[in-house]
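A.B. asks: I'll drop the sequence and a predicted model, then ask my questions.
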Amino acid sequence: MANTKIAIVDDQIEVRKALGELLDAYGYTSTLFESGDAFLEAAAKEEFACVISDVRMPGMDGVQLARELAGRQPAVPAILISGQADVPMAIAALKAGAEDFIEKPVDDIKLVAAINRGLSRVASLNASSRHAMESETRFDSLTAREKEVFDLVSEGQTSQVIAKKLGISSRTVESYRAQIMDKLQIDNIAALVRLAIRLGRITP
C-alpha cells in the first residue's frame, strides 16, 4: 500500500483535502486535482494506481473520466463519488467502467474497500495482459515448422491428422506440440487457441 498513488479529482477544495487526509491516514499517497482535465494532464507524465472522482464537475465529469480510464492500458480503476446520487447516475457510472459508486459523505471503510478491490482486480488484469503480450512476442521464436503445427493444432486438428498432412509421425507431432507449449510458456490448448485468435492466425 505504501507509495500507492491515488488521484483525487473534485472541484470542491474542502472535499479534496478531506479525502486526501483520509487516504493519507490509511497509508496511501494522494494527489489532488480540481478537474478531470488537470488530472489527465498530470497522468500523461506519471502513473496513478487509482482515481477517486466526483461525478458532477465543470468540464469533464466523473463518468466521462471513468470512460476515458477504462480504455487505457495499463488499466486504472476509477471510483466515483457524488452528493446527489440517484440510480440512473450510478448505472451510468458503472457502465462507463467505474469500479464503484459511493455517495457523499464518503464512508472511509467503503472507500478503502473499493480501492483495494479495484487495485486487486486491475493487478490481475494487467498481469494477464502482460502475459498475453509476452506470449505473442515468444511466438516469433517458433520455427517455420512449429508455426505450421501451431496453426493446425489451433484449428482443432488431431495429432494423427496433422501427422498425415505434414508427412511425419504422430510422435513427432506430439514432440512439436510440447516444444511449442514450452516456448510460448502456456500449458493448455485453450490458451494456445486464444493466442492464435489474437495473432490473427485463426478466425474466432
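C.D. replies: Structure received.

A.B. asks: going forward, measure contacts and count neighbours with C-alpha atoms only.
C.D. replies: Fine.

A.B. asks: hey, where'd the helices end up in the protein?
C.D. replies: For the chain, the helices defined by DSSP state H occupy 13-25, 36-43, 62-70, 87-95, 108-139, 144-154, 159-166, 170-184, 189-198.

A.B. asks: which of those helices is buried the deepest?
C.D. replies: Ranked by average neighbour count under the criterion mean count of other C-alpha atoms under 10 Å, those are headed by helix 62-70 at a mean of 22.

A.B. asks: what's the angle between that helix and helix 36-43?
C.D. replies: Per axes from the mean of the first three to the mean of the last three C-alpha atoms, to 10 degrees, the angle that helix 62-70 makes with helix 36-43 is 20 degrees.

A.B. asks: now tell me what touches helix 62-70 from outside.
C.D. replies: With C-alpha atoms under 8 Å, 6 or more residues apart in numbering as the test, helix 62-70 has contacts from 36, 53-56, 75-78, 80, 92-93, 96-98.

A.B. asks: re the thing from before, got JSON lines for the helices of the chain, with distance to Thr4 too?
C.D. replies: Putting the helices of the chain into JSON lines (distance: least, C-alpha to C-alpha, whole Å) gives the following:
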{"stretch": "helix 13-25", "distance to Thr4": "10"}
{"stretch": "helix 36-43", "distance to Thr4": "14"}
{"stretch": "helix 62-70", "distance to Thr4": "17"}
{"stretch": "helix 87-95", "distance to Thr4": "23"}
{"stretch": "helix 108-139", "distance to Thr4": "10"}
{"stretch": "helix 144-154", "distance to Thr4": "41"}
{"stretch": "helix 159-166", "distance to Thr4": "49"}
{"stretch": "helix 170-184", "distance to Thr4": "32"}
{"stretch": "helix 189-198", "distance to Thr4": "32"}
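
A.B. asks: in addition, the following structure is provided for comparison:
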Amino acid sequence: MVPLANAYPSTRKRRAPVVLDPVVYVVDDDISVRESLEAMLGFAGWRFLAFSSAQAFLDHARDGAPACLVLDINLPDLNGLELQRQLLGETQVVPIIFITGYGDIPSTVQAMKAGAMEFLTKPFDADALLDAIASAIDASRQALSARQAVGKLQAAVETLTGREREVMAMVVAGSMNKQIAMELGISEITVKAHRGKVMRKMRARTLVELVEMAASLRSCG
C-alpha cells in the first residue's frame, strides 16, 4: 500500500531564485550629460540610475544586481577618485568606467591602477562606452558568482568540527594520513574517518577539488 504522504504529488511550487537585471549607475553633476547618458542607456536596453553627486550615489541602497558605475572625475563633493577609493573597501564589486572632460594623465593612471575598467574623455564615442559597460557588467556578474561560491564554501566549513578542520588543513597541505595521525596523536583509521567526513561535508569529489576549495577560501581572507 502506498503511504498517504506519497500517494499524491505535491502541488507546492518551488520558488525560483530571483534574478536581478544588471544596472548601470551614472554619477555626473552635469544634467545635460546625465540626460544624454540616460537616453543612450535606455535605447540600449540597460536598467540605469543617475545621480548628481557621489554622496547621492553612496546614500542609495544597491540591490545586489550585477552593476557598473559610469563616473565623472570632477564632482562637487567627493570627486570620482575619492569615490573609487571608498568603493574599494566594499564587498560588492562595482566596476568603474571613468568619464572626464579633461585629458588628465595622472588621474587616468591613478584610476586605472585602482582597478578602473575604462577611462573615456568627453565627448566619448557611444559605441566605446556601451562596449565598456557590457564588459564591466560581465566582470561584475563573474565577481558576484565567485563571491556566492565562496559563501557556500564558508557555510560548508562551518559544519566541520574542530578536528575535521585540522585534518582538512593538513590534507590540503599535502600531508599523508600517517603524518597527520602522528601530528595529531590519533590513529590512521581515525584520520581516514575524519578525512571522509571532510570530503562529504565540503562536497569535494577529489582531493584536487578540496585543495581548490581551500585556495578559494584563503584568497577571500
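C.D. replies: Received the coordinates, thanks. Note that this is a predicted model, so its numbers are computed, not measured.

A.B. asks: select, out of the helices of structure 1, the one closest to Ala49 of structure 1.
C.D. replies: Closest to Ala49 of structure 1 of the helices of structure 1 is helix 108-139 (C-alpha to C-alpha; 7.0 Å).

A.B. asks: give me the range in structure 2 that the closest one lines up against.
C.D. replies: Aligned by TM-score structural alignment, helix 108-139 of structure 1 falls on residues 126-157 of structure 2.

A.B. asks: quick one: average offset of the matching stretch versus structure 1, please.
C.D. replies: Stretch 126-157 of structure 2, aligned to structure 1 and superposed, deviates on average by 1.7 Å (mean C-alpha distance after the TM-score superposition for structure 1).

A.B. asks: out of the contacts of helix 62-70 of structure 1, which sit inside strands?
C.D. replies: Among these, the members falling in strands (DSSP state E) are Ser53, Asp54, Ala78, Leu80.

A.B. asks: ok, the equivalent of Leu19 of structure 1 over in structure 2 - contacts?
C.D. replies: Mapped onto structure 2 by TM-score structural alignment, Leu19 of structure 1 lines up with Leu37. By C-alpha under 8 Å, 6+ apart, the residues touching Leu37 of structure 2 are Val26.

A.B. asks: ditto for Ile162 of structure 1
C.D. replies: Val149, Leu152, Val153, Ser170, Val173.

A.B. asks: ok, and the closest non-adjacent residue to the second one?
C.D. replies: Spatially, and ignoring its direct neighbours in sequence, Leu152 of structure 1 is nearest to Ile162 (6.7 Å; C-alpha to C-alpha, 6 or more residues apart in numbering).

A.B. asks: what does the one you found align to in structure 2?
C.D. replies: Mapped onto structure 2 by TM-score structural alignment, Ile162 of structure 1 lines up with Ile180.

A.B. asks: do Lys5 of structure 1 as well
C.D. replies: In structure 2, Lys5 of structure 1 lands on Val23 (TM-score structural alignment).

A.B. asks: show me what Lys197 of structure 2 aligns to in structure 1.
C.D. replies: Under the alignment (TM-score structural alignment), Lys197 of structure 2 maps onto Gln179 of structure 1.

A.B. asks: state the distance from its match to Ser30 of structure 1.
C.D. replies: With distances taken as C-alpha to C-alpha, to the nearest Å, Gln179 of structure 1 is found 48 Å from Ser30 of structure 1.

A.B. asks: now the closest residue to Ser216 of structure 2 other than its chain neighbours: how far from Arg141 of structure 2?
C.D. replies: Distances taken as C-alpha to C-alpha, 6+ apart put Val150 closest to Ser216 of structure 2, at 6.8 Å, once the chain neighbours are dropped. Distance from Val150 of structure 2 to Arg141 of structure 2, counting by C-alpha to C-alpha: 14 Å.

A.B. asks: how near is the nearest residue to Asn188 of structure 1 once chain neighbours are set aside to Thr158 of structure 1?
C.D. replies: Nearest non-adjacent residue to Asn188 of structure 1, counting by C-alpha to C-alpha, 6+ apart: Met181, 7.8 Å away. For Met181 of structure 1, the distance to Thr158 of structure 1 equals 16 Å [C-alpha to C-alpha].

A.B. asks: looking at structure 1, which residue lies furthest from center?
C.D. replies: Each residue of structure 1 has a distance to the centre, and by C-alpha atoms, centre = their mean the biggest one is for Gly167: 43.2 Å.

A.B. asks: so Arg34 of structure 2 sits right up against Val26, yeah?
C.D. replies: Yes: the pair Arg34 of structure 2 / Val26 is scored as a contact, 7.2 Å apart, by C-alpha atoms under 8 Å.

A.B. asks: neighbours of the corresponding residue of structure 2 for Ile81 of structure 1, how many?
C.D. replies: Using TM-score structural alignment as the criterion, Ile81 of structure 1 maps onto Ile99 of structure 2. If you count neighbours by other C-alpha atoms under 10 Å, Ile99 of structure 2 ends up with 24.

A.B. asks: go on, Thr100 of structure 2?
C.D. replies: Neighbours of Thr100 of structure 2 under the rule other C-alpha under 10 Å: 20.
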